[in-house]
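# Structure for this input, please:
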Amino acid sequence: MLSNSIATRDIQSQIHPQTNLDQHEKCGPVVMASGDGSIVTDINGKSYIEGMSGLWCTSLGLKDDRLAKAAARQFDTLPYYQNFAHRGTEPAIDLAAKLLEISPVPMSKVLFQSSGSEANDTAVKLIWYHFAAQGRPEKRKIISRERGYHGTSIASASITGLPHLHTDWRLPLDGFLKVTCPHFYREGRPGESEEAFSTRLAQEIEDLILAEGPDTVAAFFAEPAMGTGGVVLPPAGYFEKVQAVLDKYDVLMVADEVITAFGRTGAWWGSQTFGLKPDLITCAKALTAAYVPLSAVLISEPIYQTMLAQSRKIGVFGHGYTYGAHPVACAVANETLRIYDEDGVIDGVAALGERMESVLAPLRDHPLVGEVRGVGLMWGIEIVSDKDSRAPFLAEEGVPAKIQDAAFRLGLVCRALGNAIALAPPLIVTPEQIDEIGRIMNEAIKEVKAGL
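Okay, here's the model as predicted:
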């Protein structure tokens, strides 16, 4: 009765993001009640391996006493204070200094928000502000990739390259441009090498900049490894070639590290794993291991200098959020970063990633699997209807979603993203749990194949 009552109240009262609302009225929610490490348990007592770290974010699992105590200490000391107009708190100051210390490239300042979408919105505003301060207000167009994901607010959804975030929202906004997704398996041409593919995509970006006019193009947004687009890794030489084009036309590079920062790829930053040299970095999710909301934008010195000049001119930096640099969130983030460092969490990701590869690699032989790809603890399984032609199933067949649902019934949370099944367990997942992930995925795919 309890679960039915909760389900009924949910259907009557709550909107669920990224959910078919009509279907939700028929099936209702699965209500989670507790978590411990990489395991989450629903109100009926069934447990699941949380193979997606929530939304790529619960990097330290679902029950870390150090994070709970860090939050409690800050609640007892100073539960909230704003950072407008020369105010500050020690946790925020310490966190900003730490992020600058560990940044993958030299950065000057940190600006805090509460979500990845807010961070990417803020990055767009700072880019526009930067060029306006230089007397180039027309330099404001933003380039990003098809299948890239950068958030669901108005500006961040405009950067995003997923059609379902645009349909009937009248998005993207004008001036948000798209180029080819760097997925070699899907977008590479017959006989084309990865290097040649990267050269072609870099040339596509240069051609677009020239067609639009270099004086109108401000920035290029990229996830070091694409997450919600289906776990897409950059092909050989991609970012080096793209960076050369951006530098040639004074186009800023923004690394969206909302998913990839803090160990997900096996390094502190995805930019380190894949060789990005960004002018701005956005991060969130694993910054606090998702225990409380917090995001940050890391800002290079040239951009900060134009912000400084604008403050002299206007009299104030006209941007900010009520909960930016929230002291409890910053206290939890500081403790999270200490755990990553002191407990060797990030150092351990490489071996866990190798374990993931070893248990998922046999799936490549399955007739429904076209590709298994990944890095660190971020993996994608490409589902195909035909291995030779690489043809995907029709969207209305919903085969990846059926695999996702079968895995869930078997006790594993994974996520169907387009033609792929994504897996991104917490960074503290055990080798035995990884083995179970491989076993369940194999069983789920076989079950769906048998029913086709």
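
# can we go C-alpha only for contacts and neighbour counts from here?
Will do.

# Count residues in the vicinity of I445, would you?
Other residues lying near I445 total 23 when counted by other C-alpha atoms under 10 Å.

# here's the other one to compare against:
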Amino acid sequence: MAMDGDTRPNDLSAFWMPFTANRQFKKEPRMFVSADRMHYRTSDGRAVLDGTAGLWCCNAGHNRPKIVEAIQKQVAELDYAPAFQMGHPKAFELATKLVDMAPEPFEHVFFTNSGSESVETALKIALAYHRAKGQGERTRLIGRERGYHGVNFGGISVGGIVTNRKMFGTLLNGVDHLPHTHLPDRNRFVRGQPEHGAELADELERIVALHGGETIAAVIVEPMAGSTGVLLPPKGYLKRLRDICTKHGILLIFDEVITGFGRLGSSFAAEHYGVMPDLITCAKGLTNGVIPMGAVLATKEIHDAFMNGPEHVIELFHGYTYSGNPIAAAAGLATLETYAEEGLFARAAGLADYWADALHSLKGLPHVVDIRNEGLIGAVELEPIEGAPTKRAFSAFLKAYDKGILVRTTGDIIAMSPPLIIEKEHIDTLVGTLADVLRQID
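This is a model prediction of the structure:
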């Protein structure tokens, strides 16, 4: 252990990094030291074009003045206020603004600190809602293969990415999974939503037949699955899922931690696809990734089911020390104002075709086996190296960084989701550089 005054500034061993090949990184660190709008600056002075909006979260780009100023002002005014039995104005103001921008059925907001916490909160609200309605036998939760719902126990239980699950025991009981919607043999190189696969929603009827619909509390899906490699919902799939849930009294939860706040050109994917769930989880773009914050949007029906009994009694025994944190709320308000003032959601929608054209220009390059896109999200899937899965995409990621662009990999898929302030010349640079990388990797 270091003695007082010995900070060991160049020792990388203490930080056990998340979702990182720690040994590889610490041999050849990749360090960002500053950022502005579309670019990061590395410790060796290079500019790196942000092709991932940080981690799907910096939708308005970096170092945005309104957000910076709001945080600076708030920390000097009110740094913390308890959220249990007390409040502060900005949390209520932010909740109201979120409700105003959300689709019509959503009238209430529960604040969390991350997407993972939003998922746990939504699952607990779903279970508690049915109990409040006198249907406590509804305890089963349904997720989907290849789904990503954060890293807490509820999220990895309903999630369907095997590497996120297999090391952590038996997880929650009473969980089933729908099949994923990725049908490469039928939908390869499709722009936007694929034509084939809506019938996969009917697998929910099989699960209902197996367990009885009266035992199922909720189905949770990403309307567009992001972290697993950008899997688009087939046309009609989400509507079919909604109808089956309604038929059997099952709550439908959309995990919009990635798709919320303009990523697909609308406030939320529920609007984009025209299908309304009962609960929406969000985070990331809520504060532009600057301060940790998440939220669950709930309909009036769900909220009001809890508002019974004596008024002095707590209705939902759930929450976090930092729910609605003042500094996070200030950042959220400034972020939503930035989106509105600059018309960033409409801007993303307006660039979607140019983005799609650029991405699909990569078809035919070495190792490219599929390309998928929606809004300002894209994925380039590579043929894996036999016996060394993920290595080809990771090599592409490293070479892309060396060439001045930041992309993301999941398995052998390169994923991109740039800030909504991106210009066409940035798209040209991002995709053009990626094309050079693909020509050079083995």
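
# which residue packs closest to T288 of the first structure, ignoring adjacent ones?
Once flanking residues are discounted, T288 of the first structure sits nearest to A333: 4.3 Å by C-alpha to C-alpha, 6 or more residues apart in numbering.

# In contact with the residue nearest to P79 of the first structure when sequence neighbours are not counted, which residues?
In space, P79 of the first structure comes closest to V328 once its chain neighbours are excluded; the distance is 6.1 Å by C-alpha to C-alpha, 6+ apart. Listed by C-alpha atoms under 8 Å, 6 or more residues apart in numbering, the contact partners of V328 of the first structure are A71, Q74, F75, L78, P79, Y80, P91, V292.

# Quick one: map V429 of the first structure onto the second structure.
For V429 of the first structure, the equivalent position in the second structure is taken to be I422, counting by TM-score structural alignment.

# I figured E206 of the first structure was touching Q243, is that so?
No - when contacts are counted by C-alpha atoms under 8 Å, E206 of the first structure is not listed as touching Q243 (10.6 Å).

# ok, how many other residues are close to the closest residue to L201 of the first structure other than its chain neighbours?
On the basis of C-alpha to C-alpha, 6+ apart, the spatially nearest residue to L201 of the first structure that is not a chain neighbour turns out to be T180, at 6.9 Å. T180 of the first structure has 17 neighbours, counted by other C-alpha under 10 Å.

# Tell me how far T180 of the first structure lies from A119 of the first structure.
The span separating T180 of the first structure from A119 of the first structure equals 24 Å under the rule C-alpha to C-alpha, to the nearest Å.

# And for G344 of the first structure?
The span separating G344 of the first structure from A119 of the first structure equals 28 Å under the rule C-alpha to C-alpha.

# And Y304 of the first structure, by the same measure?
Computed as C-alpha to C-alpha, the Y304 of the first structure to A119 of the first structure distance reads 16 Å.

# Now do the same contact list for A95 of the second structure.
Applying C-alpha under 8 Å, 6+ apart to A95 of the second structure gives the contacts H108, V109.

# just checking, it is part of a helix?
Yes - per DSSP: H, G, I helix; E, B strand; the rest coil, A95 of the second structure lies within a helix segment.

# how close does it sit to N22 of the second structure?
Per C-alpha to C-alpha, A95 of the second structure is found 38 Å from N22 of the second structure.

# rewinding a little: spatially nearest residue to the match of V429 of the first structure (excluding sequence neighbours)?
The shortest distance from I422 of the second structure to any residue that is not its chain neighbour, by C-alpha to C-alpha, 6+ apart, is 6.8 Å, and that residue is M38.

# Does that neighbour touch H62 like I think?
Yes - with contacts defined as C-alpha under 8 Å, M38 of the second structure counts as touching H62 at a distance of 6.6 Å.

# Give the residues shared as contacts by those two.
Residues touching both M38 of the second structure and H62 (C-alpha under 8 Å, 6+ apart): none.

# Please flag which of the contacts of V328 of the first structure sit within helices.
A71, Q74, F75, P91 (DSSP state H).

# so which strand or helix has the residue nearest to the third one when sequence neighbours are not counted?
So that's F75 of the first structure. Using C-alpha to C-alpha, 6+ apart and skipping the chain neighbours, the partner closest in space to F75 of the first structure is V328 (6.5 Å). According to DSSP states H and E, V328 of the first structure maps onto helix 327-342.

# compared with the second structure, how much does that helix deviate?
Plainly put, helix 327-342 of the first structure ends up 1.0 Å away from its match in the second structure on average once the two are laid over each other (mean C-alpha distance after the TM-score superposition for the first structure).

# picking up where we left off before, just checking, what residue in the second structure corresponds to the residue nearest to L201 of the first structure?
With the correspondence set by TM-score structural alignment, T180 of the first structure lines up against P179 in the second structure.

# and if you look at R170 of the first structure?
In the second structure, the residue equivalent to R170 of the first structure is G169, according to TM-score structural alignment.

# which residue is nearest the middle of the first structure?
With distances taken as C-alpha atoms, centre = their mean, I259 lies nearest the centre of the first structure, 2.9 Å away.

# Y80 is in contact with N325 of the second structure, correct?
Yes - under the contact definition of C-alpha under 8 Å, N325 of the second structure touches Y80, with a separation of 6.4 Å.

# the more surrounded of those two?
The residue with more neighbours, out of N325 of the second structure and Y80, is N325; 27 against 16, by other C-alpha under 10 Å.

# quick revisit: separation between the residue nearest to P79 of the first structure and F262 of the first structure?
As it turns out, when the distance is counted by C-alpha to C-alpha, V328 of the first structure lies 19 Å from F262 of the first structure.
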